[in-house]
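Chemist: Return a 3D structure for these sequence lines:
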Amino acid sequence: MTQTDAEIRSILRDTKTIACIGISANPVRPSHFVARYLHNRNYRVIPVNPGQAGKTLFGEVVHADLSTLKDAKVDMIDIFRRPEAVPEILDQALEYLMPHLKTVWMQIGVEHEDAAERARAHGLNVIQNKCPKIEYQRLFGELRKAGFNTGIISSRL
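Modeler: Purely as a prediction, here's the structure:
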């Protein structure tokens, strides 16, 4: 199931808190760069990486897993892990982040249809093989400013 641009735009507009799973402390890694971008767009980005647990990124303490985020009211999880890790991540999300969680977002190159179907069965939006940074830039006009043809017609510059 593929979301329309309107559905993705709505998800990005309604999301306030994102748990970024598999984030790197290395600023040139895609997970760090994407999380920093989202943080700079006023999302609360909660970093999740067991190897970095206890450190601080973007003003937030890095968590080892989702079990300590029960009270964080996470709207979306952004998964920067291999596809085979997705089912376990989804298990934790369903156990610790419901009922507030609304979206499971799997980064470019990450797809797991069985986990996606299970998430949908729990009423969650599922986006696979896309990047929220790229989608934000595409849908909210930032790529047009850089001269990219986004396929979206608008009178705004």
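
Chemist: make it CA atoms for all contacts and neighbour counts henceforth
Modeler: OK.

Chemist: can you pull out the helices in this structure?
Modeler: Taking DSSP state H as the criterion, the chain contains helices spanning 5-14, 30-40, 86-96, 113-121, 132-139, 142-145.

Chemist: would you turn those into CSV with distance to residue 75 and mean neighbour count?
Modeler: Listed next are the helices of the chain as CSV, based on distance: least, Cα to Cα, whole Å; neighbours: other Cα atoms under 10 Å:
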stretch, distance to residue 75, mean neighbour count
helix 5-14, 9, 14
helix 30-40, 14, 19
helix 86-96, 11, 18
helix 113-121, 14, 16
helix 132-139, 13, 18
helix 142-145, 23, 16
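
Chemist: Second input sequence below; structure requested for side-by-side comparison:
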Amino acid sequence: MPLTDDADLDRLLDAETIAVIGCSTTPGKAAHDIPAYLQQQGYRVIPVNPFADEILGEHAYDALADVEEDVDIVNVFRPSEEVPEILDAVRERHAARGDATAAWLQLGISHDDAATAAESDGIEVVQDRCMKVEHRRLRG
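Modeler: Now for the predicted structure:
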């Protein structure tokens, strides 16, 4: 079951490093402004976007598998139909490295079957929730 309990969401917000799949170079887009907000709150934001070299002053990686740093949460700004492939990459990374213990699918993004499969491999999944909204609500 995807995480919905406030205590669980708040616990996930203790993360330090967030890889953002679909991070945008365009200010004004949620996929840019929300990672920028998270960065301003002290999180290390690692952009994953094969069409950019740098976003928010950080090197942008082509794929999650290319990220060298340990990742706590994989934050997803891609359409729901891409979620199975993305969560497969999270599962592979988690199995190989032991990091990427959570996936956070932004508002409007969900895929129950892929989330269930990821959870069976020990990955906590949040679906259809904005990380910025939840951070503001829970951390004020």
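
Chemist: Drop the TM-score for these two in here.
Modeler: The TM-score (TM-score structural alignment, normalised by the length of structure 2) is 0.93; 137 aligned residues with a Cα RMSD of 1.2 Å.

Chemist: hmm, back to that, if we compare the helices of structure 1, which one ends up closest to residue 22 of structure 1?
Modeler: helix 30-40 (7.1 Å; Cα to Cα).

Chemist: Can you give the contact residues for the closest one?
Modeler: 20, 22-27, 44-45, 58, 80, 132-133 (Cα atoms under 8 Å, 6 or more residues apart in numbering).

Chemist: chain center to it: distance?
Modeler: Distance of helix 30-40 of structure 1 from the chain centroid (Cα atoms, centre = their mean, to the nearest Å) equals 10 Å.

Chemist: average offset between it and structure 2?
Modeler: When structure 2 is superposed, helix 30-40 of structure 1 averages 0.3 Å from its matched positions, counting by mean Cα distance after the TM-score superposition for structure 1.

Chemist: which residues sit in contact with residue 42 of structure 2?
Modeler: Counted by Cα under 8 Å, 6+ apart, residue 42 of structure 2 has contacts residue 16.

Chemist: Would you check how far apart it and residue 35 of structure 2 are?
Modeler: Per Cα to Cα, to the nearest Å, residue 42 of structure 2 is found 11 Å from residue 35 of structure 2.

Chemist: Residue 90 of structure 2: what's it in contact with?
Modeler: Contacts of residue 90 of structure 2 by Cα under 8 Å, 6+ apart are 64, 74, 100, 103, 118.

Chemist: CSV for the helices of structure 1, including distance to residue 72 of structure 1?
Modeler: Shown next, in CSV, are these (distance: least, Cα to Cα, whole Å):
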stretch, distance to residue 72 of structure 1
helix 5-14, 16
helix 30-40, 16
helix 86-96, 10
helix 113-121, 20
helix 132-139, 20
helix 142-145, 29
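
Chemist: list the contacts for the counterpart of residue 61 of structure 1 in structure 2?
Modeler: Aligned by TM-score structural alignment, residue 61 of structure 1 pairs with residue 59 of structure 2. Counting by Cα under 8 Å, 6+ apart, residue 59 of structure 2 touches 46, 47, 53.

Chemist: and the closest residue to residue 67 of structure 2 other than its chain neighbours, how many neighbours does it have?
Modeler: Residue nearest to residue 67 of structure 2 in three dimensions, not counting chain neighbours: residue 61, with 6.3 Å by Cα to Cα, 6 or more residues apart in numbering. By the measure other Cα atoms under 10 Å, the count of residues near residue 61 of structure 2 is 23.
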